[in-house]
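Peer 1: sequence and predicted structure, then a few things I'm wondering about:
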Amino acid sequence: MNTLLQLLLLLGFISATNAQQNPVFQKLRYDDDVTYLKTDSAKNAYQRIKYIPLGKNSSYFASIGGEARWQYTYTVNDKWGDESDEGDGYLLSRYLLHADIHLGAFRTFFELQSSLANSKIDPSPVDENQLDIHQAFLDIDFIDNKNEQFTLRLGRQEMMYGSQRLVAVREGPNSRLAFDAIKLFYKNKNWQTDAFFTHPIANKTGTFNDQFNENAKFWGNYTVIHKVPFIENIDLYYLGLWKSRAVFDDATGEETRHSFGTRIWKTKGNWKYDFESLYQFGKINEKTISAWTISSFACYTFENIKFSPEIGLKTEIISGDKNADDNHLQTFNPLYPRGAYFGLVALIGPSNLIDIHPSVSFNLTEKFTLGIDYDIFWRQNTSDGLYAPNMQLLYSGKGTRERYIGSQLISNLDYDMNDFLSFTLETGWFNAGSFLKEVGRGKDYFYGALTAQFKF
């Protein structure tokens, strides 16, 4: 597979330099639109693999694409010195290759994923999953035109909603997340609604062994309404989760959790914003769940100033458990969030947390972008612990009343060489606070990461 990918990447890189118009690569690659190539009679080698006619009917065609990502990371004081107080470097590589076949009202999408970890000690399946079927689904279109679409999707597929706080493809880590799902979705110019029932994939290290996961179920409805007076856009959603076994600081057992939420957002213009709130209820073992979160983000771009600086402020309050050893659990579960929630290395997950996060970014040139953000973290409730993005309990909150976790400074330098190839240099420093010093060694954590990503 590596040889095939290398040949395709080379083909894409050489021919792309002569392409007059190239596809816009979407976050979900099955949303890539290559139909503009239907009327292009002078296709180069790259464009010929992006649009392959399958007959005289223009709605019968195939497309091939993929990506390769290499990411070298160097860390000092893993887990704030509790796992290692020495420097450690490792290389993560990820390869994706897909085929997209359209046959009128029917469409199939198939994608392979290979994630490799070199020199990393005890890599998890999220770091290393040698080769597996990442996506394989069938679409049946009941309505499909410029103004309206009504589709049934069956099979293994990626899903991503809203700001990716709750449902994401887990782009930051090495292995992206997919779901074995049935999904029905309708959209027109002003709104879209999805209804789905899924079993999230549990990755396993190895080859073609990511089997159907009977230990978790995830279902719900997500609706997005555009062109709303004054607020611009609004999301309304319900998400349901069942796990055969979940572990929190003060609860372990079978979990059933329901989440109702809304999001108000705007992504165009000088002012941009994203406000979200949701409430969760359900049961874990014999305990009742009552959890919540409120998040706000606003930023402004100064277009008439050199480098077009954008200044932003994000704040979050995410509930934690109030009292240990009672019959209630207030710990928020972020479900399936983006992996790199607070930076690429993602030390902390969005649970039992208060976060203040100012940021600034600059467009240095057309190709270079610099971003700097600073995070300050506290525990929302001192009876609860500190969690990773995957809800693994990092440190218990029992036996300590310290609230301050620490602060984190991150810088990103992005270079978009062309439409296909990009580089990112990210550095981070986490200054351990009083909580980390009391429950562990509490050393300051450092990392640097260089990422190269090629898409075709």
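Peer 2: Yep, that arrived.

Peer 1: contacts, neighbours, all on C-alpha from now
Peer 2: Fine.

Peer 1: where do the helices sit along this protein?
Peer 2: When assigned using DSSP state H, the helices of the chain occupy the ranges 2-16, 45-50, 434-439.

Peer 1: this is the comparison structure:
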Amino acid sequence: MKTRHQPLKTLSPALAGLLLLSHAAIPGLQAGTTAAPAPAPAADKKPVSAGLLNDALRLQNPAFDAWDIGGQFRFRYELKDDAGVVASQDFISRGVDNDNDVFLFREKLHIGWQPESWLKLYVEGRGSQAESDDRDPSPEQDVWDLHQAYLQLGDPQLFPLTLKVGRQEMTYGDQRFVGIGDWSNTGRSFDAAVLRYSFSSTSWIDAFTSRVVIPRDDYFNESNEYDQFSGLYASTQSLWTGVETQAFFLARNVSGKSPNAIAPGIGGPTERDVYTYGVRLKSLPDKFGPWDFAFEGAGQFGDIVTAGVERDLQAFALTGTVGYTLRDVWAKPRIALGYDYASGDSNGSDGDHDTFEPLFGTNHSFYGVMDLVGLRNLNSPRISFSVKPAKGLTLSVDYLLFWLADTSDSFYPESGSARSGNGYGKNPQYSSFVGSELDIVAKYAFNSATEFQLGYGHFFPGDYIKSSVGSVPRNGGATGADWLYVQAVFNF
């Protein structure tokens, strides 16, 4: 792939943000500003649990204080009707089988050892099983594999540099661009090296390089050596009082061998060099009274090879949420308004590629809990309402509307290739209104170790889906989609 020299002005928002964060974080660079000492814990405050098994072991013998032994059991049943199995068959009234009910089981067992504050070893195994899944092979199946195994060196209380190297989970910000994908039965981890410089307990900058691990049932999971993901990520709470301010620059460099890196047809995306820069602002708890907010913006440049043609990437995404909680009212109701936008491609035959690339984001719940839509060619406002009528119980209702950012581009699923076939594709002659989704979710935490969830979602097809699906007579028109799930989690 040929090398391009990007103009300096393209990089300046990210670099300026990183420099500004560093300036805000380093003591002495801001006149009259010093880091506030951590408040002393209240005498009657209940100690934080280290987990059911750890608590029990440490009560028996102080030698277990250096050990972290525990795990998680998770069960989920999902029922999907008319969407969510094969994306190109979503919302089709007849002629296709796009219904699925699946039982998902996941077990995680870990052991960690930290004999010194500056030395930690951690290993975690993960088992993922799927029963009655109509997808063959099931993407949720990966019976016992190595999920994490890393060495961590350094103690920021003694020296500002720390290093974490090995197989590990990586999360940054709200996980829109880098996350663990925990809703998936297999989750996500990376073979990575992460170097952190801590300016204070609330200000740091990470430099990392990594390769994503590809889940593969019946084989030891390997990372894709042809899909390199690196970046700088900085965070501080000193730049703006009451706000976590972050800036990042991320690079994903993928060679043409990526799609078959692990085995034929098992790997990553096609050849591309994607550079993402952005800024995130999020209010800290209770710092703005009843108000809370989060905003994130990202731009992209680079090049992507599609159908053997190299095209210049120029894309961007904007997200934001503002919420208000009635603290003095029963059940503490909260109402929030949100908006998500990701650019689409206005001309698939020119030399530019304008569709935003969501990298390794955790999509579940951001763009509808039914996981039918992702952050690509998206224009989506939403309204959310939640209450907490009893201790441990949260009830939430979300209503989301979806438009295509550009009708000359495709309607993309949560992940994977664009919807195509059965009338789907690039249909610039149709309305941009895709549809809407209503989500209702109840979560109840029995205690710190056990949580139960029940959720329902319904997708109402809009004019774009009706026109696309309706253009093929055998489809019998468009239909709405339903989704129901029950989940139980036990941590020990």
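Peer 2: Looks like it came in fine. Because the structure is predicted, anything quoted here is derived from the model rather than measured.

Peer 1: what's the TM-score for these two chains?
Peer 2: The TM-score (TM-score structural alignment, normalised by the length of the first structure) is 0.84; 410 aligned residues with a Cα RMSD of 2.5 Å.

Peer 1: counterpart of Ala342 of the second structure in the first structure?
Peer 2: Alignment note (TM-score structural alignment): Ala342 of the second structure maps to Ile318 of the first structure.

Peer 1: which residues touch Ser422 of the first structure?
Peer 2: When contacts are counted by Cα atoms under 8 Å, 6 or more residues apart in numbering, Ser422 of the first structure touches 414-416, 452-454.

Peer 1: in strands only, show me the residues you listed.
Peer 2: Counting by DSSP state E, those place 414-416, 452-454 in strands.

Peer 1: which among the residues you listed count as buried?
Peer 2: 414-415, 452-454 (16 or more other Cα atoms under 10 Å).

Peer 1: what is the nearest of those to Asp88 of the first structure?
Peer 2: Ala452 (19.6 Å; Cα to Cα).

Peer 1: setting the sequence-adjacent residues aside, check what's closest to that closest one.
Peer 2: Sequence neighbours aside, Phe423 is the residue nearest to Ala452 of the first structure in space, at 4.6 Å (criterion: Cα to Cα, 6 or more residues apart in numbering).

Peer 1: would you list the helices of the first structure in CSV and tack on mean neighbour count and distance to Phe137 of the first structure?
Peer 2: Below are the helices of the first structure laid out as CSV (neighbours: other Cα atoms under 10 Å; distance: least, Cα to Cα, whole Å):
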stretch, mean neighbour count, distance to Phe137 of the first structure
helix 2-16, 15, 22
helix 45-50, 20, 19
helix 434-439, 18, 45
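
Peer 1: so for Glu286 of the first structure, which of those sits nearest?
Peer 2: That would be helix 434-439 among the helices of the first structure, by Cα to Cα, at 28.5 Å.

Peer 1: closest to the centroid, which residue in the first structure?
Peer 2: The centroid of the first structure falls nearest to Arg338 when counting by Cα atoms, centre = their mean (3.0 Å).

Peer 1: quick one: map that residue onto the second structure.
Peer 2: Aligned counterpart of Arg338 of the first structure in the second structure: Thr362 (TM-score structural alignment).

Peer 1: its match and Ile180 touch, don't they?
Peer 2: Yes: here Thr362 of the second structure lies in contact with Ile180, judged by Cα atoms under 8 Å, at a distance of 6.4 Å.

Peer 1: which stretches in the stretch 1-150 of the first structure count as strands?
Peer 2: Taking DSSP state E, counting those that start in this stretch to define them, one finds strands in the stretch 1-150 of the first structure at 52-53, 60-78, 84-103, 106-118, 129-144, 148-157.
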